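**Q** from the sequence below, what's the structure:
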Amino acid sequence: MAIEKYRLPLLEVETVLPILNRISIFGGLDDAQLFTVFRMLETEHYRKGEFVFRQGDPPDHIRIVRSGRVRIVENVGGTPMELIEFDTGDCFGETSVIAIQVHTAGALAVEDTELMMIPREKLFALYDTDPKLFGMLMLNIAREACRRLNKTEEIMLHYALSAKPGKWE
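**A** Predicted coordinates:
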């Protein structure tokens, strides 16, 4: 289970909104909707080498790297495999939050890192308080999940083809 961190709300809207504008799950949101998202954000700090969450932990937040880097690592048969690294402005954890499934990999701070987060309960509360914004976020998250799935399929096909030369020709 992830260690509970002390979370603070964000106050600097002028530095955060440009980051939100670059993230695909916030695409198509107007200024009022982005400000609603901004008000939901909390922040956490992690030191280099500290886990944000571990493989098997329940999902609790959508996370955005404000500064630093986070590496996603999956333990496969006792061997850690590095899957991807997220940098400033990258978003992660959204598919686990929506699927309400445990994290399939861990997230490790590669350097001292500040994350902005949308708590799962605040995201799902939008269903009642702002259904239009909730719907747009769900659609954008689904689109991002499809993009990542497509990229994963391309990578898997590449490895399948290179592992069995001539078989797929």
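**Q** rest of the way, CA atoms for contacts and neighbours
**A** Will do.
**Q** show me what contacts the residue nearest the centre of the chain?
**A** By CA atoms, centre = their mean, the chain has its centre lying nearest to Phe92, at 1.1 Å. Contact analysis of Phe92 by CA atoms under 8 Å, 6 or more residues apart in numbering lists 62-64, 86.
**Q** strands along the protein, start to end?
**A** For the chain, applying DSSP state E gives strands covering 8-9, 42-46, 51-53, 61-67, 70-76, 79-86, 91-92, 106-109, 113-119.
**Q** could you dump those strands to JSON lines with distance to Phe134?
**A** Formatted as JSON lines, the strands of the chain follow (distance: least, CA to CA, whole Å):
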{"stretch": "strand 8-9", "distance to Phe134": "21"}
{"stretch": "strand 42-46", "distance to Phe134": "18"}
{"stretch": "strand 51-53", "distance to Phe134": "25"}
{"stretch": "strand 61-67", "distance to Phe134": "14"}
{"stretch": "strand 70-76", "distance to Phe134": "27"}
{"stretch": "strand 79-86", "distance to Phe134": "25"}
{"stretch": "strand 91-92", "distance to Phe134": "17"}
{"stretch": "strand 106-109", "distance to Phe134": "26"}
{"stretch": "strand 113-119", "distance to Phe134": "13"}
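**Q** also this sequence, please, to line up against the first:
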Amino acid sequence: MSAFGALPDTFIEKVLQFGELVHLEKGELLFRKGERPESFFIVLSGDITIYDDTDAGRHNIRTTDIGESLGFPAMIALRPRMFSSVANCDCLVLRITSQHFAELYEWNLPQFAIFYMNLSRDMSRFLRNCAGVSDENDAVSD
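**A** The predicted model follows:
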């Protein structure tokens, strides 16, 4: 699971304890473009597409995998959400508020740093997709 990579069970359990489980049905919106971001989400089951409605129609930007975060860039930037997201099937996501995120920092800074790096990695993948770059066949080698 991307957001939880390299984290001990104790930290993951604390994230789950702080978070709120949200059940989505197929076709249900998780968030809308323009909303004020007070949280971000981690996909626990199912998959969610992040998209933008344009004059030319819906432009799908990225479909998440289990363990990926979404909504993190807007929360960190303190700016309205730039895109919307919809469940492609019945999904379970973990909602983490900005307050709970700060409490994780206070609870265990070294593990929070790993968590933040994982979320930043997800954000980087998302930004690449926004630029039209695919993740497929994009392995880094020495």
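**Q** picking that back up, residue in the second structure paired with the residue nearest to the centre of the first structure?
**A** Under the alignment (TM-score structural alignment), Phe92 of the first structure pairs with Leu70 in the second structure.
**Q** for Ile100 of the first structure, see how far away the equivalent of Phe4 of the second structure over in the first structure is.
**A** In the first structure, the residue equivalent to Phe4 of the second structure is Phe26, according to TM-score structural alignment. Per CA to CA, to the nearest Å, Phe26 of the first structure is found 20 Å from Ile100 of the first structure.
**Q** these two: who's more crowded?
**A** Applying other CA atoms under 10 Å to Phe26 of the first structure and Ile100 shows that Phe26 carries more neighbours, namely 19 against 13.
**Q** any idea how far the more buried one is from Glu94 of the first structure?
**A** In terms of CA to CA, Phe26 of the first structure sits 12 Å off from Glu94 of the first structure.
**Q** equivalent analysis for Gly49 of the first structure, please.
**A** The value you get for Gly49 of the first structure to Glu94 of the first structure, if CA to CA is used, is 22 Å.
**Q** between the two, which is the more surrounded one?
**A** Glu94 (23 against 14).
**Q** isn't that one right up against His61?
**A** Yes: the criterion here is CA atoms under 8 Å, and Glu94 of the first structure meets it with His61 at 7.4 Å.
**Q** longest helix of the second structure, counting residues only.
**A** In the second structure, assigned by DSSP state H, the helix with the most residues is helix 109-130.
**Q** give me the distance between the two termini of stretch 42-61 of the second structure.
**A** Note: stretch 42-61 of the second structure ends 17 Å apart using CA to CA.
**Q** just the residues contacting that stretch, thanks.
**A** Identification of contacts with stretch 42-61 of the second structure by CA under 8 Å, 6+ apart yields 3, 33, 62-70, 82-95, 129-130.
**Q** just the buried ones from these, in PyMOL syntax?
**A** Entered in PyMOL, the line below selects the buried ones among the contacts of stretch 42-61 of the second structure, by 16 or more other CA atoms under 10 Å:
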select buried, resi 3+62+63+64+65+66+67+68+69+70+82+83+84+85+86+87+88+91+92+93+94+95+129
